[in-house]
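Got a predicted structure here, sequence first:
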Amino acid sequence: MNILALDLGTSSVRGLVLDADAEPRPGALARRKVHVDIGDRGSGTLDPAQYLACLVECLDELAAAGHLRDVHLVAVSAQWHSVVPLDPAGAPLGPVLTWLDTRPAPAPGSAGPADPNAYHERTGGWWHRGYWPLRLPWLRARCGSPIARFVGLAEYVLGHLLDTAPMSVSMASGTGLLDLRALTWDAEACELAGVRPGELPELAPTGWSGRLRAEHARRWPQLAGVAWSVPVGDGAASNVGSGCVDGRRAAVTVGTSAAVRLLHRLPAGEPLPPLPEELWRYRVDHEYVVTGAAYSSGGNLYTWAKRELRLPESPELHAALARVPPDGGAVTADPRLGGDRPPGFAPAGAGELRGLSFSTTGVEILAGLMAGLCRMVADDLTVLESTVERPMEVVLGGGAMAASAWWRSAFATALAPRPVRHRAEPEIGAIGAALVALGRVPEAGRLAMTDPLDEGHASQRSGAAS
């Protein structure tokens, strides 16, 4: 049995075929870069039609190469927090607002939750620009046409391909509108968002699966009748793909953005454990939750610095970075070029560099930015560890981490004395989504083979850091 895994990321759309143990089939990967429109005032949007076209191209490529034969299941990993307003016919009334967008703000005179701590415990989020309770009123005030309903990017894309596309509890938890225990839309959060009945997606029940629409089944006959599983939030999927599925292992993932997360079993309906005020909590599915912190900077730091500082191509750049100490050296940095993810409120453009001199090189500036992110992760990992009984092992993963041995060494330095390992496979999100769809989350720790950090250096893979 093969599994088609789709990764609906921020900087790219990817489709890959996995075997029954969720290991990638050689050569069965299609990838399309997507353009994120990032503006000076904090915008971060995607064109929904272009995004859908990129996914269709990936499926066409895999089908033409014969990779869709023997596919029995489709799994999806998708970016959290995105939202797009639709008209009554289901057409977008604007671009997709991604997690990168820092523009939404409360309307003048609007009040937040009655009890912010209780709200945070129930929803796992805050009354913050990164979540739908602030995003939806902001979008409504700026939309020139009446909005019929709101969906995330995953629901928009799958709504075009499948017979139905309800929102999974995993994707719903990233909106900030979901009661994580009851798995229903939270009444207070919906009131803050100003949503009316029918404006939010239907929530997918346990065991839901979708099928291709007839016209798409004719286009990809290999997928006709194949079950599509509900999407899994990208951070949750990455934890599972990294093998970090209990309180012994934390995942530090660096792709376009970055995050540190801990996953544990908490079936729907069970009481929610205390949640530190600095951390969020989302759903993996009806059985598991993931707790952590996220950052607007990750592989995009590497991409930005390489472009703007005109740094050399990868082999030469890796060699130059190897000569910089893993703590970043003399240059220190605040890497929040894109502002804060929740719960922080620093705007886009909050990044800083310190310790520059006329002898400072572009490579040292890059190293300072990368090391700055490592220190932010280390601080939040300490908070995350306060929720468990013992220090954790850390697994590094993600495309940017796979591309840079120096960054892995810098994280090991910042996270010491914790044991640090590396999951060298860059497609951890797609693999994790497949394991969730298969109901094999408890096995992920055994299936995800990690390397000691020195071996991880030797197995560095080529590719872009984003």
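That came in fine, so what should we check first? The structure presented is a predicted model; accordingly, all values stated were derived computationally and were not measured.

Could you use CA atoms for every contact and neighbour count after this?
Will do.

who are the neighbours in contact with the nearest residue to residue 203 once chain neighbours are set aside?
Using CA to CA, 6 or more residues apart in numbering and skipping residues adjacent in sequence, the residue nearest residue 203 is residue 167, 4.9 Å away. If you count contacts by CA atoms under 8 Å, 6 or more residues apart in numbering, residue 167 has them with 155, 201-204, 230-231.

measure residue 167 to residue 385 for me?
31 Å (CA to CA, to the nearest Å).

ditto for residue 424
24 Å.

Give me the more crowded residue out of those two.
residue 424 (27 against 16; other CA atoms under 10 Å).

structure B:
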Amino acid sequence: MCAKYVAAIDQGTTSTRCIIFDHDANQAAVGQFEHEQIFPERGWVEHDPKEIWDNVRRAVGAALADSDIGREDVVAVGLTNQRETTIVWDKNTGDPVYNAIVWQDTRTTPICKELMGEDGPDKWQKTTGLLLNSYPAGPKIKWILDNVDGARERAEAGDLLFGTIDTWLLWNLTGGADGDEGNPAIHATDVTNASRTSLMDLRTLQWDEEICQAMGIPMSMLPEIRPSVGDFGKVRARGSLGGVPIRAILGDQQSAMFGQGCFRPGEAKNTYGTGLFLLLNTGTTPKWSDNGLLTTVCYQVEGEKPVYALEGSVAIGGSLVQWLRDSLQIIPNAASIENLAREVKDNGGVYIVPAFSGLFAPRWRPDARGVIVGLTRFANRKHLARAVLEATAYQTREVADAMVADSGVEITELRVDGGMTMNELLMQFQADILGTKVTRPKNIETTAAGAAYAAGISVGYWDSLDVLREQSAGETSWKPKMEQSEVDRLYAEWNRAVERSYNWEEDTEDSSAAL
């Protein structure tokens, strides 16, 4: 076989990467750039859409410059992205009307309370798979239309477009406001990202007109919904990858499922990124949760039935380490937290509950805020470092317990990925708290790999899903070592700590009680 490659554009919460993979799924080249985190008010989180688009172009250019690979050597591009993050822009100029409202943002809590009325947060759950809260994109669109001068009028006139990050990038990649050689830019999304808006019917895979009307969102703003693995046009001619077909789009957590080879019902993975995201493949029939989980589309190959998943989403994972580094300046870099935490034998009685944006799955408490409990004069920065890592494992345990309760299937192995999985102290503690084997693949960049796999299989670069399963096989595992009595004690104390975080934001107290 000639030396050909597949490129993945991985647009995440804190940075944008382009990773080019060879046929053995090895990384041949990487380009990466961080973007600014904007916090205009308490609970608000924003990104600059133009900065993100600029970083995509820079990352692609850097990846190609880092290697001897030319555009003619790349057979397909796959795109994966931070989900729920919402952009509204003018289709005539390409200018956003407001910053991107990030998935972590909680400003839409009052809107959600108004929309749910007496029906509660599960008002549309049987249709969309999601609870009505500040997490999905739909309420974020409504906020922009209600609060940006002239936005609603422009939207109703057909001048504004909505998209999650994938749609914004696809529209720009295929030509933007000017189109590409006379062809209009493609305004589309895939089923996985559409399932994160609270606007799509999970069964029909189409926008729900009744919900759009209830939120006051003109359907002319919404992108076309397409299968995850299929045709999304070509990169504009003037781009670094000009003319290369775009053959896959997946939300980042679904892309990680694809990259982990979780193609069979009952297979689960947890991604340790900015947040924590545990998904369980439930097959071609959606399964509704009674324990605080979300129902989502896992992926869809063009011409085939969609595959669904149960998901537990935790807002704060790796970003808690970032907070320790940047805000408290306790560690010089993220990697140093492991050595610092190893200098003490336990957490010294200290627990950190990182409810910076409320609590997501399975508790769904928008009224909660972050707390540190158990402090004594004995506690020091080493105990805080250990408590940060342990919080990640405890939150994963909460979601895993809910997933077992919903599915009735024990998780006998948890596949893990993301930067935090290089922390072996955390991985061992995770296995201990779960009582389950934890397995890390050789390539922990499974989010980008998933997008590459999906694009590659679409053009025949890889032959089958079975080939991808072999390439995503695990390399390193951890098994439980801790005594069960100690596990039970630690987890009980964690739950006591979480309860201390409740009812801090009084204006969300009523809605949080319903959640």
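Structure's in. What do you need? All figures in this text were calculated on a predicted structure; none of them were measured in a lab.

TM-score, when you put one on top of the other?
After superposition, the two chains reach a TM-score of 0.87 (TM-score structural alignment, normalised by the length of the first structure), with 441 aligned residues with a CA RMSD of 2.6 Å.

So which of the contacts of residue 167 of the first structure are in helices?
residue 155 (DSSP state H).

can you pull the contacts of the counterpart of residue 185 of the first structure in the second structure?
With TM-score structural alignment as the criterion, the equivalent of residue 185 of the first structure in the second structure is residue 207. The contact partners of residue 207 of the second structure, taken as CA under 8 Å, 6+ apart, are 199-201.

6 Å instead?
Counting by CA atoms under 6 Å, 6 or more residues apart in numbering, residue 207 of the second structure touches 199-200.

Aligned counterpart of residue 154 of the first structure in the second structure, please.
Match for residue 154 of the first structure (TM-score structural alignment): residue 166.

Setting aside sequence neighbours, what's the nearest residue to that match?
Ranked by CA to CA, 6+ apart and with sequence neighbours excluded, the top spatial neighbour of residue 166 of the second structure is residue 81, at 5.9 Å.

and if you look at residue 263 of the second structure?
Nearest to residue 263 of the second structure is residue 281, by CA to CA, 6+ apart, at 7.1 Å.

Quick check: the one you found touching residue 270?
No. Assessed by CA atoms under 6 Å, residue 281 of the second structure is found out of contact with residue 270, at 12.0 Å.

how much space is there between the most far-flung residue of the first structure relative to its centre and residue 364 of the first structure?
No residue in the first structure sits farther from the centre than residue 358, which is 37.9 Å out by CA atoms, centre = their mean. The spacing between residue 358 of the first structure and residue 364 of the first structure, counted by CA to CA, is 12 Å.

ditto for residue 86 of the first structure
For residue 86 of the first structure, the distance to residue 364 of the first structure (CA to CA) stands at 46 Å.

and what of residue 230 of the first structure?
43 Å.

who's more crowded, the two?
Using other CA under 10 Å, the more surrounded residue of residue 230 of the first structure and residue 364 is residue 230, with 31 against 22.

any idea what the more buried one aligns with in the second structure?
Pairing criterion TM-score structural alignment: the partner of residue 230 of the first structure within the second structure is identified as residue 248.

what does residue 448 of the first structure give?
Checking TM-score structural alignment: residue 448 of the first structure goes with residue 472.

okay but residue 386 of the second structure is in contact with residue 341, surely?
Yes. Using CA under 6 Å, residue 386 of the second structure is in contact with residue 341, at 4.6 Å.

So for these two, which sits in the more crowded spot?
residue 386 (27 against 22).

Now do the strands in the stretch 1-150 of the second structure.
Using DSSP state E, counting those that start in this stretch, the strands found in the stretch 1-150 of the second structure span residues 5-11, 15-21, 27-34, 46-47, 74-81, 86-90, 100-101.

and the ones you listed as a markdown table, adding mean neighbour count and distance to residue 429 of the second structure?
Shown next, in a markdown table, are the strands of the stretch 1-150 of the second structure (neighbours: other CA atoms under 10 Å; distance: least, CA to CA, whole Å):
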| stretch | mean neighbour count | distance to residue 429 of the second structure |
| --- | --- | --- |
| strand 5-11 | 29 | 29 |
| strand 15-21 | 24 | 28 |
| strand 27-34 | 19 | 29 |
| strand 46-47 | 22 | 33 |
| strand 74-81 | 27 | 29 |
| strand 86-90 | 25 | 35 |
| strand 100-101 | 26 | 34 |
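
okay if I get the ones you listed as a markdown table plus distance to residue 368 of the second structure?
Listed next are the strands of the stretch 1-150 of the second structure as a markdown table, based on distance: least, CA to CA, whole Å:
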| stretch | distance to residue 368 of the second structure |
| --- | --- |
| strand 5-11 | 29 |
| strand 15-21 | 27 |
| strand 27-34 | 29 |
| strand 46-47 | 21 |
| strand 74-81 | 27 |
| strand 86-90 | 24 |
| strand 100-101 | 21 |
